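Novice: How does the following fold in three dimensions:
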Amino acid sequence: MPKLITVFEDRYSLEPISNEHRMELSSLESIWGRQNISFSVDNRVLLRKYVGFIATPSLQLQILPKLYEDAASAEDFEEEKRSSVRMLFRLLASSGFLSVKDIPEPQLIAAMNGDLLEIFIHIFIKRFLELFQKQIHRQYEDFEGNLAFIRGRILFQRQLLRNGGFKHKHYVSYQEFTEDNLLNQIIKATMISLRTLTKNEENKTSLSHALLLLEDICPIRLTESMFQRVRFNRLNEDYRPVFELAKMFYLNRQPGVHAGDERTFTFLIPLNQLFEFSLYQWLDKGLSSDDWVVRYQTPQRYLDAEKEVFLLRPDITIACSRAGSDTPIEMIVDAKYKNPISEENTRLSESDVYQMLAYAVRYQCNRLFLVYPVFRANKYFQNPLATYLIHNGNQEIRISALHIDIASEDLDQIQKEFIKLICHFFES
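Specialist: This is a model prediction of the structure:
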């Protein structure tokens, strides 16, 4: 049974990995890209860009967002792992990046040893059992075939072709209100796959119990087209989160080519994209009104519009809706999941500042924000971390660097403070 290996994104693993695991990771370069994986001379691994997990028959690896830029000890590692797992689920829930609204309690994280895959399985099976006990999902399914008795309507043309003069058979068509439907078949097939993968005894027991409840459901071999055929209505809407988790397990939400591989379970998402999408959702919820329009990665424009080269795609743009169709961009927000502070000083990347300057020039926007997460060693640094004033003729471009504590347990309060912060620096 493979051992769980936990690493933090863009940080070398605390301990070396075995040669067998190194070979396994190297064989999966197509998933995260060669440029995003590297090994040190002592066989420690570094993975960039993605967070999540990957599980194969011989390897179980999870990559978590780093929170302690200064972490070095095993004690810090365990504490950071628990905090990081909980933060990741909070971001997924608050942003809507994935249809997972369950935020695991610290007790569950500890019981699952901070294992993302086991936590996802626990959420999946718990949600299903709660729904099944409340209401078994049934729906009308079309049936067509030979029966010894008449049910529904006789298809006379096919009756003559199939049965001829035999009077003891009837070729009929009817609808049956049954629990043996495609949605339940997909859920059962997912459970069968997960039961072979989970190492947690509680998850194994729950999966076995659920499969017993679904013993009358025909087993199927999953295909991508099956997920596309499922339709939701008021009768089965409650099952959508369970379906989305099953879909995630099967389609392997990741950038590689292993979709549908029953031997490989992956959930890998770009960390910076999750961070920026969370900021967008917060700003959209807090600012969108009759006065403001918040957009994600739009509008896109070329720096050289005539030659259509150097495409610009800001993370978040905030425009004044009162201007009508010709909406000017009032603010641009760009998210960076990295540490902007080094040796007790804010040291922004020159490329990040130049990128914001290009936005300012092309979008004619004078208020721009670079937003970073709060790392443990930086908690006492006040916002703004830095402000740069750049004169462009009669215009003054203001670039402000902010950081927000996304690891906070009270994420709602952090969202409100972030909105106030953006409004304050815009108005000033």
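Novice: contacts, neighbours, all on C-alpha from now
Specialist: Noted.
Novice: biggest helix in the protein by residues?
Specialist: Counting by DSSP state H, the longest helix found in the chain is helix 74-95.
Novice: what's that helix packed up against?
Specialist: Applying 3 or more Cα pairs under 8 Å, 6 or more residues apart in numbering; DSSP states H and E, one finds that helix 74-95 contacts strand 59-64, helix 106-111, helix 271-287.
Novice: Would you mind finding the most buried of these?
Specialist: Highest mean neighbour count among those (mean count of other Cα atoms under 10 Å): strand 59-64, with a mean of 22.
Novice: Here is the second sequence; please produce its structure so I can put it next to the first one:
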Amino acid sequence: MQVLRTVTVVEHALIPVMEDAAHTAVSDRLTPVAPYITSHEAEALLKINDRHPGFCQRTVGAVKLAQHCGIVRAASCVLEIVPKVGITSDGDDASRGRAALLSMLHQAGRLKVSAIGSAQQGAVRAPLLEIFIQEFLLCALDVAQSGLISRYVPQSGDLTVVKGRFHAQGQLRHNLARPHLLHCEYDEFTVDNLYNRIIRAALDACRHWAKLASSQRLWFELHARLTGVAQVRVRSADVRRLRYDRQTLRYRAVMQWCEWLLELASPDLRTGSTAAPALLFDMNKLFEDYVCRREELKEADSPNIVIRQGPQRALIMQGKRSVFTLKPDVTVWKKASANAPFSLDRIVDAKWKSLNPNSDDWGVDEADIYQLLAYSKRYRCARLELVYPRPVDKNEGCVPPVFRIDDGEAGRVTTITISMAPLI
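Specialist: Next up is the predicted model:
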């Protein structure tokens, strides 16, 4: 099997496009070897825009990435895109970016990440693909150790005694010269069902991707527990069609991993398709989920209510038609007293953007301020907050500003607090 090289880049990066032969000639003179992709791989990346609009664009001699992070599997490489988490660039950006991505995915509830312990230490050295495979193996082993589900599966075969229903036509076709055998149709209670077959298919798909000794050990342990499950061809679309009940609900997490891994192992790639399978996360949406979850945890011990993505209101009403719909990321509601109704206390908006502590306004975008002022006017809320990611190399002594705006009403001052959420 072809060994895929790993290309690690930071979001919004420019990836040079050159052929392998040209890059080999260049790499003889440069150390270390810089990331690159071939023209065929570049075309595969551009095809991803059909599923993830704005993922990348072609420039002269390179491909420019946007805000999506994760993994893309091209024909001869695995592209690993990590978030930019520092103000300055250094050699540890990739490991800290992996740690930040895993931490956000875990805390936002997108997936359960056991490697979060090492992520909290500020660096993850293993490639994302290796980490995702380990998480799949750990999740699948947890399901297997608690007992693989069994289902009644229709079977047919030639038996020495009647089991289930005797099939007369099958007997004439198969056993006319073997009267000692009986062709029967019956239901077998077995672990060889669709749910476990999907896990087995994902396990087979990642066999040659697991490079670390710890991953290989987990792979063989899970393989031993699935010996009674047949190898069948499964696609990620088959996983999405699954239905869950009380017995199979515990399979939901591992099925998510299976869907992603089977997507990366898409057979379309082997049949000449130019589309590259990918496991990507829009950092704007992921950071919103991460900030929302932090607000929910912050208010967990209080009587306050946290509402995600709402409530929606129209900024302008043209007759009966609403124009310019507003939808804050987070709104926090509280009661002035036990019998009082809930009132809006503050509005929180998440922005996956970099700040500049050396600037007077910290590089806050004017459009973001205007957006919050629209929220303040329509929702009649004077406490607003913009949350940005905290750079891992930021000086702890730098405190973000609080903007105060006097709107002319007696005693009414709108405050816009700039805060930063730690990623690691």
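Novice: related to what we said a few turns ago, would you list the helices and strands packed on helix 74-95 of structure 1 in TSV and tack on distance to Phe97 of structure 1?
Specialist: Listed next are the helices and strands packed on helix 74-95 of structure 1 as TSV, based on distance: least, Cα to Cα, whole Å:
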stretch	distance to Phe97 of structure 1
strand 59-64	16
helix 106-111	21
helix 271-287	7
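Novice: and the corresponding residue of structure 1 for Leu372 of structure 2, how many neighbours?
Specialist: For Leu372 of structure 2, the aligned residue in structure 1 is Met356 (criterion: TM-score structural alignment). When counting by other Cα atoms under 10 Å, one arrives at 23 neighbours for Met356 of structure 1.
Novice: Met356 of structure 1 and Arg367 touch, don't they?
Specialist: No: using Cα atoms under 8 Å, Met356 of structure 1 is not in contact with Arg367; the gap is 9.8 Å.
Novice: Quick check: neighbours shared by these two?
Specialist: Residues touching both Met356 of structure 1 and Arg367 (Cα atoms under 8 Å, 6 or more residues apart in numbering): Ile399.
Novice: which residues touch the residue nearest to Arg96 of structure 2 when sequence neighbours are not counted?
Specialist: The shortest distance from Arg96 of structure 2 to any non-neighbouring residue, by Cα to Cα, 6 or more residues apart in numbering, is to Ala123 (4.5 Å). Counting by Cα under 8 Å, 6+ apart, Ala123 of structure 2 touches Asp92, Ser95, Arg96, Gly97, Arg98, Ala99.
Novice: so where do the strands sit in the stretch 201-350 of structure 2?
Specialist: 278-282, 305-308, 313-318, 321-326, 330-335, 342-350 (DSSP state E, counting those that start in this stretch).
Novice: if we compare these, which one ends up closest to Leu222 of structure 2?
Specialist: strand 278-282 (23.0 Å; Cα to Cα).
Novice: what stretch of structure 1 lies opposite the closest one in the alignment?
Specialist: Under TM-score structural alignment, the match for strand 278-282 of structure 2 is residues 266-270.
Novice: mind listing the strands for the stretch 51-200 of structure 2?
Specialist: For the stretch 51-200 of structure 2, the strands defined by DSSP E, counting those that start in this stretch occupy 56-59, 62-65, 68-73, 77-82, 151-159, 165-166, 182-190.
Novice: could those strands go into CSV alongside distance to Tyr244 of structure 2?
Specialist: Shown next, in CSV, are those (distance: least, Cα to Cα, whole Å):
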stretch, distance to Tyr244 of structure 2
strand 56-59, 36
strand 62-65, 37
strand 68-73, 28
strand 77-82, 32
strand 151-159, 13
strand 165-166, 29
strand 182-190, 18
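Novice: Go through these and name the closest to Trp209 of structure 2.
Specialist: Closest approach to Trp209 of structure 2 among the strands of the stretch 51-200 of structure 2 (Cα to Cα): strand 77-82, 10.2 Å.
Novice: so the closest one corresponds to what in structure 1?
Specialist: The aligned range for strand 77-82 of structure 2 in structure 1 is 59-64, by TM-score structural alignment.
Novice: Go ahead and name everything in contact with the matching stretch.
Specialist: So stretch 59-64 of structure 1 is contacted by 2-9, 21, 24, 47, 50-55, 81, 84-85, 88, 115-116 (Cα under 8 Å, 6+ apart).
Novice: what's the mean distance for that stretch versus structure 2?
Specialist: Compared with structure 2 after fitting, stretch 59-64 of structure 1 deviates on average by 1.4 Å (mean Cα distance after the TM-score superposition for structure 1).
Novice: How much space separates the residue lying farthest from the centre of structure 1 from Glu237 of structure 1?
Specialist: For structure 1, the residue at maximal distance from the C-alpha centroid (Cα atoms, centre = their mean) is Gly165, at 59.6 Å. Gly165 of structure 1 sits 46 Å away from Glu237 of structure 1, going by Cα to Cα, to the nearest Å.
Novice: before we move on, what about Val294 of structure 1?
Specialist: Remark: distance between Val294 of structure 1 and Glu237 of structure 1 (Cα to Cα) = 29 Å.
Novice: who has more neighbours, these two?
Specialist: With neighbours defined as other Cα under 10 Å, Val294 of structure 1 and Glu237 compare such that Val294 has more, 24 against 11.
Novice: what does that one align to in structure 2?
Specialist: Checking TM-score structural alignment: Val294 of structure 1 goes with Val306.
Novice: Can you name the residues that contact that match?
Specialist: Contacts for Val306 of structure 2 were tallied using Cα under 8 Å, 6+ apart; they are Glu295, Glu296, Glu299, Val330, Thr331, Val332, Trp333.
Novice: at 6 Å what do you get?
Specialist: Applying Cα atoms under 6 Å, 6 or more residues apart in numbering to Val306 of structure 2 gives the contacts Thr331, Val332.
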